[in-house]
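Asks: pasting the structure only:
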């Protein structure tokens, strides 16, 4: 029966990947890498299209991409590893960390959609609020997706550990997870030459409707919201290490995927570094990644209690073609054609008695 299950899984995966390639072409994505797992077993890993169109370099599951905000689940693991080591307190006020008061003043001065109501001027705001996207308004009372705030979460982690954030990611995640084609980059930390040479070229659709190369993303600081270059196989290695307990204790791992609750008990659609939702009776955790006009990504998990019901999808693309419309106050995985194709291809298994 187990061999039949594996065979059926792989048949469904092959059919799903053919559907993904059709969606890729429709969305005009030059290149895309896909990995599908059940529990810690890779069912199928494949590349579609080109990492570099002009040179006709094909995408493979080992092609590195800028995963953009898919870095946030990795950053959350770093935070919880420091919590487990007794170095970091998620409930310590942000104002107690070095330079945060200056950041707060500058952010409030800039205002806009991210900082117009950013509640950083007293001790109520904590790192937990920042990591759970509940830092706007009265902290902990509503969800507002705020990448610039999340990015600053790297500072407390580096401060308490006495290391750069990128070094923490390398030592606490990349190396223990065996992520062979992954690295951090920012304005003071260039990619290793071999990884830079293999990086998928970013593309966008220009005003004439042509798919053309994009400029590289602008230089960034050593922040927690992005900065990760990785292959689809390396995101899968991260997922396997997380699932198998090599990165976090079970209670810490569960806290990643526990929805934040308001003081009144209302459940919000974000945990620690992950979007959360129930879709057709299934518990989902995911994160998107987007560099507008350059890269996009989707990392989606089905979190059912039974291990043989736990599925993971990893999609990395060298254009923004994986994105879907979503407001900053909502989590709308059902609008992703790629996500719904995956969930339809692998429906919940019915138990028999």
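Replies: Thanks, I have the structure now. Every value quoted in this text rests on a predicted model; they were computed, and no experiment measured them.

Asks: contacts and neighbour counts: CA atoms only from here.
Replies: Fine.

Asks: all strands for the stretch 251-353 of the chain, in order.
Replies: For the stretch 251-353 of the chain, strands defined by DSSP state E, counting those that start in this stretch occupy the ranges 275-279, 282-291, 295-302, 311-317.

Asks: Which neighbouring elements make contact with the third one?
Replies: Right, strand 295-302. The criterion is 3 or more Cα pairs under 8 Å, 6 or more residues apart in numbering; DSSP states H and E, and the helices and strands that strand 295-302 contacts are strand 282-291, strand 311-317.

Asks: Just the helices from the stretch 151-300 of the chain, written as ranges.
Replies: With DSSP state H, counting those that start in this stretch as the criterion, the stretch 151-300 of the chain has helices at 154-161, 165-169, 175-177, 193-198, 232-243, 250-256.

Asks: possible to save the ones you listed as a markdown table with mean neighbour count and distance to residue 324?
Replies: Listed next are the helices of the stretch 151-300 of the chain as a markdown table, based on neighbours: other Cα atoms under 10 Å; distance: least, Cα to Cα, whole Å:
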| stretch | mean neighbour count | distance to residue 324 |
| --- | --- | --- |
| helix 154-161 | 19 | 27 |
| helix 165-169 | 20 | 29 |
| helix 175-177 | 16 | 30 |
| helix 193-198 | 13 | 27 |
| helix 232-243 | 23 | 20 |
| helix 250-256 | 15 | 24 |
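
Asks: hold the first one in mind and look at this next one:
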């Protein structure tokens, strides 16, 4: 490993003391979050440095949107500006909002988080064509909604991914570990939860999301499938070299990530979640509480078993559809979204009193997430290395060797 990273082995004791009490009893003055023109300048500076064509940002304080702005272009070739109503691909932030909608079914008594899914389905899961690969493995009977929503079913992210993170177009769905025993991010699990709701409960997930989320929060530019009225103000995705990738017009509902949306809509949802609207206090607490501790070195590839204690100090855990952890500001929860030409992040800290959400049309935007989180919310313990949010000016952390010595949570970000 590069010589400039020896501190990565020194973390546990002093960081815990520094964060929670202050080393040697000395208070640490934290820089104030940026707002107004100062925040605009910082966003624009970072976008230029990291070659991000378009980025939209919202900041929420005490359940109220205090900053809502779009920066850069939605279409470089046509020189069209990104706006707060521009439709962008939401990717996996869909999962967090799906989990919110699922909790409404739990609250109404339609669904029990700990009841095996076998009790909801009219026939055994392997008898459905989509899940025929599980025939002969009775572990599917152990699966519960809690396991599916907390990414502990034992599946790969998607069946066509190998354990090493490669692509196998002929991959079959199978269990890679005993359900409920450890965390491994799984879009397959989320989509199976959708299947259980639709087939077992007879509830259309698109209608559920429309009623419980989009209509509730006035999200008029959001849908789980493509709508033709989106075309007039649509973001084009860009690869790391700013080559245009277009925008996929998704025609099938996928709870794991088919949502198109706008920054204005995402700000409305996150502000509503922070206020606790639409769910009882108990249901919101269950949605966001730690379900299982996470000790993996990085989130992807999902099935690698390399472990670390670097995130133990912040109690990094899976919630239901969300990630959660603790920091000096209080409990934090987050949900990211990633695809070619799309990087997004919703993050709340201080027990939900301060939040931000980022939507981008760039494969480069994740390199800004740690800096933007600190700029908008104050210094945070966002586990950027675990998430793969490698800062744009630290490319060496993308090298495979970095996995052998991961960056500790809440460690000062090393300067290049």
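Replies: It's in. All of these numbers come straight from a predicted model, not from anything done at the bench.

Asks: So which of the helices of the stretch 151-300 of the first structure is nearest residue 19 of the first structure?
Replies: helix 232-243 (18.2 Å; Cα to Cα).

Asks: so the closest one aligns onto which residues of the second structure?
Replies: Against the second structure, the aligned range for helix 232-243 of the first structure is residues 263-274 (TM-score structural alignment).

Asks: Report the mean deviation for that stretch after fitting onto the first structure.
Replies: On superposition with the first structure, the mean distance recorded for stretch 263-274 of the second structure (mean Cα distance after the TM-score superposition for the first structure) is 1.5 Å.

Asks: thinking again about what came up before, how about the strands of the stretch 251-353 of the first structure in JSON lines, adding mean neighbour count?
Replies: Formatted as JSON lines, the strands of the stretch 251-353 of the first structure follow (neighbours: other Cα atoms under 10 Å):
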{"stretch": "strand 275-279", "mean neighbour count": "21"}
{"stretch": "strand 282-291", "mean neighbour count": "22"}
{"stretch": "strand 295-302", "mean neighbour count": "26"}
{"stretch": "strand 311-317", "mean neighbour count": "27"}
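
Asks: could you redo the ones you listed as CSV and give each row distance to residue 172 of the first structure?
Replies: As requested, those are arranged in CSV below (distance: least, Cα to Cα, whole Å):
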stretch, distance to residue 172 of the first structure
strand 275-279, 22
strand 282-291, 20
strand 295-302, 20
strand 311-317, 21
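
Asks: and of those strands, who's closest to residue 13 of the first structure?
Replies: Nearest of these (Cα to Cα): strand 311-317, 10.6 Å.

Asks: Output the contacting helices and strands for that closest one.
Replies: strand 31-38, helix 232-243, strand 295-302.

Asks: Quick one: closest of the helices and strands packed on strand 295-302 of the first structure to residue 141 of the first structure.
Replies: That would be strand 282-291 among these, by Cα to Cα, at 20.6 Å.

Asks: what does that closest one rub up against?
Replies: Strand 282-291 of the first structure has contacts (Cα atoms under 8 Å, 6 or more residues apart in numbering) with 67-73, 217, 257, 273-278, 295-304, 320, 323, 348.

Asks: show me where the stretch 51-200 of the first structure has strands.
Replies: Taking DSSP E, counting those that start in this stretch as the criterion, the stretch 51-200 of the first structure carries its strands at 57-58, 64-66, 183-184.

Asks: TSV for the ones you listed, including distance to residue 128 of the first structure?
Replies: Output for the strands of the stretch 51-200 of the first structure, formatted as TSV (distance: least, Cα to Cα, whole Å):
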stretch	distance to residue 128 of the first structure
strand 57-58	41
strand 64-66	26
strand 183-184	23
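
Asks: Tell me which of those strands sits most buried.
Replies: Highest mean neighbour count among these (mean count of other Cα atoms under 10 Å): strand 64-66, with a mean of 30.

Asks: neighbouring contacts of that strand?
Replies: Contacts of strand 64-66 of the first structure (Cα under 8 Å, 6+ apart): 181-182, 195, 198-200, 227-232, 295, 316-318.

Asks: What range does that strand cover in the second structure?
Replies: Taking TM-score structural alignment, strand 64-66 of the first structure hits residues 87-89 over in the second structure.

Asks: For residue 57 of the second structure, give its distance to residue 254 of the second structure.
Replies: 25 Å (Cα to Cα, to the nearest Å).

Asks: Now do the same for residue 301 of the first structure: its match in the second structure.
Replies: Residue 301 of the first structure maps onto residue 348 in the second structure, by TM-score structural alignment.

Asks: quick one: the nearest residue in space to its match that is not next to it in sequence from residue 204 of the second structure, how far?
Replies: Nearest residue to residue 348 of the second structure, sequence neighbours excluded (Cα to Cα, 6 or more residues apart in numbering): residue 355, at 4.0 Å. Distance from residue 355 of the second structure to residue 204 of the second structure, counting by Cα to Cα: 30 Å.

Asks: And for residue 197 of the second structure?
Replies: 8 Å.

Asks: Check residue 74 of the second structure too.
Replies: From residue 74 of the second structure to residue 204 of the second structure the distance is 32 Å (Cα to Cα).

Asks: how about the residue nearest the centre of the first structure, what does it touch?
Replies: Nearest to the geometric centre of the first structure sits residue 70, at 1.9 Å (Cα atoms, centre = their mean). Neighbouring residues of residue 70 of the first structure by Cα under 8 Å, 6+ apart: 226, 287-289, 297-299.

Asks: could you redo those as JSON lines and give each row distance to residue 23 of the first structure?
Replies: Converted to JSON lines, these look like this (distance: Cα to Cα, whole Å):
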{"residue": "226", "distance to residue 23 of the first structure": "26"}
{"residue": "287", "distance to residue 23 of the first structure": "19"}
{"residue": "288", "distance to residue 23 of the first structure": "17"}
{"residue": "289", "distance to residue 23 of the first structure": "18"}
{"residue": "297", "distance to residue 23 of the first structure": "14"}
{"residue": "298", "distance to residue 23 of the first structure": "14"}
{"residue": "299", "distance to residue 23 of the first structure": "17"}
